[in-house]
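Chemist: Structure for the following, please:
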Amino acid sequence: MTLAFVALGLDHRHIYGMTENMLAQGARCLGYWTEGAPQPLDGYVRRNPDLRRFDTLDAALSAGADLALVSCVPADRAALAIKAMQTGHDVMTDKPGCTTMDQLAAIRACVAETGRIWSINFSERFEVPCVTLADALVQEGAIGRVVHTTGLGPHRLNRATRPEWFFQRERYGGVLADIASHQIDQFLHFTGSDDAQVTLAHVANHANPDDPGLQDFGEIALRSAHASGYIRVDWYTPDALPNWGDGRLTLLGTDGYIELRKYVDVAGRDGTDHLVLVNGARCETIDARDAGLPYFARLAHDIAHRTETAMTQAHCFKVMELALQAQAMAEGRRA
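Modeler: Here you go, the predicted model:
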């Protein structure tokens, strides 16, 4: 049976990739619902001109879909995901999947009650082919056991296109809960850690004093039972860079290391998805653009067979728990 989905909330452009990648798996989109006219709406309609826009959320939720894609304002994602799960949908949500510990607790309770899947599309892992190749190399033992990760997530501010909620701390959730959830996901995944301790968390607004709700810089240090990691995120991408950010990930193993230059190589190589591998026998840069994006096919499989091949539910919960803990620590409050 063909997987059917609906898109709920078009407040963030990540809904483009979420929809495109599910369509690429042969899934069928029954339509979308969103409040008002958020900035990404025009681009979504251009990409999907034949899709129906539902007049109400209830109409979208009663259309017969198996899966709901959620990309509304971050502070509203938990409530929308819960409503979707309570009406029989599995959920793929944009990051951050929630913005408070109370929201996370409500999601946990809903998953336990309904048996639905709540999956966060960590696009900096799931929509980046070089990460797929890095995962395969790590599984093969190419760099030994991963004992440290360094995750860098710079972003371009693009002030003119940002909605009001982007500058409101309570609406977007804070820079660590938002952007750094990507790097926390990668740390846990590549080090094989089920849990971790946040040993350092810091946020700041260094360059945008007229927007006091914006955190334009953040950093985290993590430590698990057998690995550690460092994360830096910011909104400082310079105009001369040809894309939105020079995102990088370095995996340090006991027998070598891998560096991912995900979106651009400032050393001059064209394109995206540059993987640097250095170990006892190899020292090379690999073009990983064709490594594939298995998350979406795996999620479709999980929906059909009630498995956890795309990402375990425990991992998804833990990423957001650590991100919210880090955010609270950085702001000097209890999570």
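
Chemist: CA atoms for contacts and neighbours, from now on please.
Modeler: Fine.

Chemist: Helix or strand: which one has V278?
Modeler: Assessed by DSSP states H and E, V278 sits inside strand 274-279.

Chemist: What residues sit buried inside that strand?
Modeler: 274-279 (16 or more other C-alpha atoms under 10 Å).

Chemist: can you map out the strands along the chain?
Modeler: 4-10, 28-33, 67-71, 90-94, 118-121, 146-154, 197-204, 217-223, 228-234, 248-253, 256-261, 274-279, 283-287 (DSSP state E).

Chemist: Nearest to A314, out of the buried residues of strand 274-279: which one, please.
Modeler: L275 (28.8 Å; C-alpha to C-alpha).

Chemist: Also this sequence, please, to line up against the first:
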Amino acid sequence: MSLRFAALGLDHRHIYGMAGNMIAAGAEFVGWWTDGNPGALDGFDKRFPGVPRAMDKAQLLDDPTIDLILISAIPRDRAALAIAAMEAGKDVMVDKPGCTTLEQLEAIKACVARTGRIWSVDFSERFEVPSVTRAAELVAEGAIGKVVQTVGLGPHRLNRPTRPDWFFERKAYGGILTDIASHQIDQFLYFTGATDAEITLASVGNFANPSDPGLQDFGEIALHAPEGHGYIRVDWYTPDALPNWGDGRLTILGTEGYIELRKYVDVGGRDGTDHLVLVNGTRCENIDASDAGLPYFARLAADIRDRTETAMPQAHAFKVMELGLKAQEMAEARA
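Modeler: Down below sits the predicted model:
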């Protein structure tokens, strides 16, 4: 029998990728529930016609045939839903940020320890980007030597008319470092092999949207670990002329070369997505990495079946969110 999953909370469009990729991995989407009628519902119905809406979340949580719960609710509500799902015997894949306070994170850790369930965060800028898959393969092959630094840039388009009220509420989305920068923290830890890091710089600001005091439209973090260094910049400044939502990039510096990913667009003129630049002692080339695959989802399905940690170590998910939350606190204390 295939893995069966349901969704709780459709407040962010990331649910499309979460559900679609689990279906592609062979899982069966059997139901969903959300509070009210968030804007993501229109696109959801088009992508997943025929998947029934439950009368309430208890209908799904009490179904013993459901193995996995996907959560893309308002960020402040994700921790409570995840805990309820794990207490009901389900494993969880949650949209980033997985939680919005350190207190929520501690409650999630306690629930995982108590129930033995999986709490996985879909860091989509790694898990849903084929060029990151190819970069990981090259790093594992030793193509750039030992990784000593990552530089992660996460620009986003504001798309103000489409944003719900909670998007502009600091307590609802958790702050820009907790939210967007969790992607880049994940990639820093993953590519350097670090299991912890010192936050040496953290700042946030609102420079372009003074009428929305709850919005942080700029943030940056610097990280230091024995395994390597990291710099992160995130923002909501993507200009309208760019053909997609953001020119997301990752540079991985090694002792024998470097890799640059232009994940979603190449403003240098190449069509498509997932452009990878590799430079080392024998190679200087552009690689189309769009067919490299997305192994996270099949690995998570296997982890649910086998009770393993091949998709992402549980400690890694906890550490990414811990660092994001602590960086957020540091930045706001200095603001």
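
Chemist: Just give the TM-score of the two.
Modeler: TM-score for the superposed chains, counting by TM-score structural alignment, normalised by the length of the first structure: 0.99, backed by 333 aligned residues with a C-alpha RMSD of 0.6 Å.

Chemist: Tell me the spacing between I231 of the first structure and A134 of the first structure.
Modeler: Applying C-alpha to C-alpha, to the nearest Å, the value for I231 of the first structure to A134 of the first structure is 18 Å.

Chemist: still on that earlier bit, taking the buried residues of strand 274-279 of the first structure together, which two end up most distant?
Modeler: H274 and N279 (16.5 Å).

Chemist: Off-centre distance for the longest helix seen in the second structure?
Modeler: If each helix of the second structure is counted by residues according to DSSP state H, the longest one is helix 314-334. Remark: helix 314-334 of the second structure is offset 14 Å from the chain centroid, using C-alpha atoms, centre = their mean, to the nearest Å.

Chemist: ok, now stretch 48-62 of the second structure?
Modeler: Remark: stretch 48-62 of the second structure is offset 24 Å from the chain centroid, using C-alpha atoms, centre = their mean.

Chemist: quick one, what contacts the nearest residue to A323 of the first structure once chain neighbours are set aside?
Modeler: In space, and not counting its chain neighbours, A323 of the first structure is closest to A177: 4.7 Å by C-alpha to C-alpha, 6 or more residues apart in numbering. Residues near A177 of the first structure by C-alpha atoms under 8 Å, 6 or more residues apart in numbering: 96, 99, 320, 323-324, 326-327.

Chemist: Farthest pair within the residues you listed?
Modeler: Farthest pair in the contacts of A177 of the first structure (C-alpha to C-alpha) is P96 and A326. Separation: 13.3 Å.

Chemist: Show me the helices in the stretch 1-150 of the first structure, by range?
Modeler: Counting by DSSP state H, counting those that start in this stretch, the stretch 1-150 of the first structure has helices at residues 14-24, 41-47, 57-61, 77-86, 101-114, 123-126, 129-140.

Chemist: ok, and what's touching the fifth one?
Modeler: What that stands for is helix 101-114 of the first structure. Residues contacting helix 101-114 of the first structure (C-alpha under 8 Å, 6+ apart): 78-79, 81-82, 85-86, 88, 98, 117-118, 317, 320-321, 324, 335.

Chemist: Drop anything exposed from these.
Modeler: 78, 81-82, 85-86, 88, 98, 117-118, 317, 320-321, 324.

Chemist: At the geometric centre of the first structure, which residue do we find?
Modeler: With distances taken as C-alpha atoms, centre = their mean, F122 lies nearest the centre of the first structure, 2.2 Å away.
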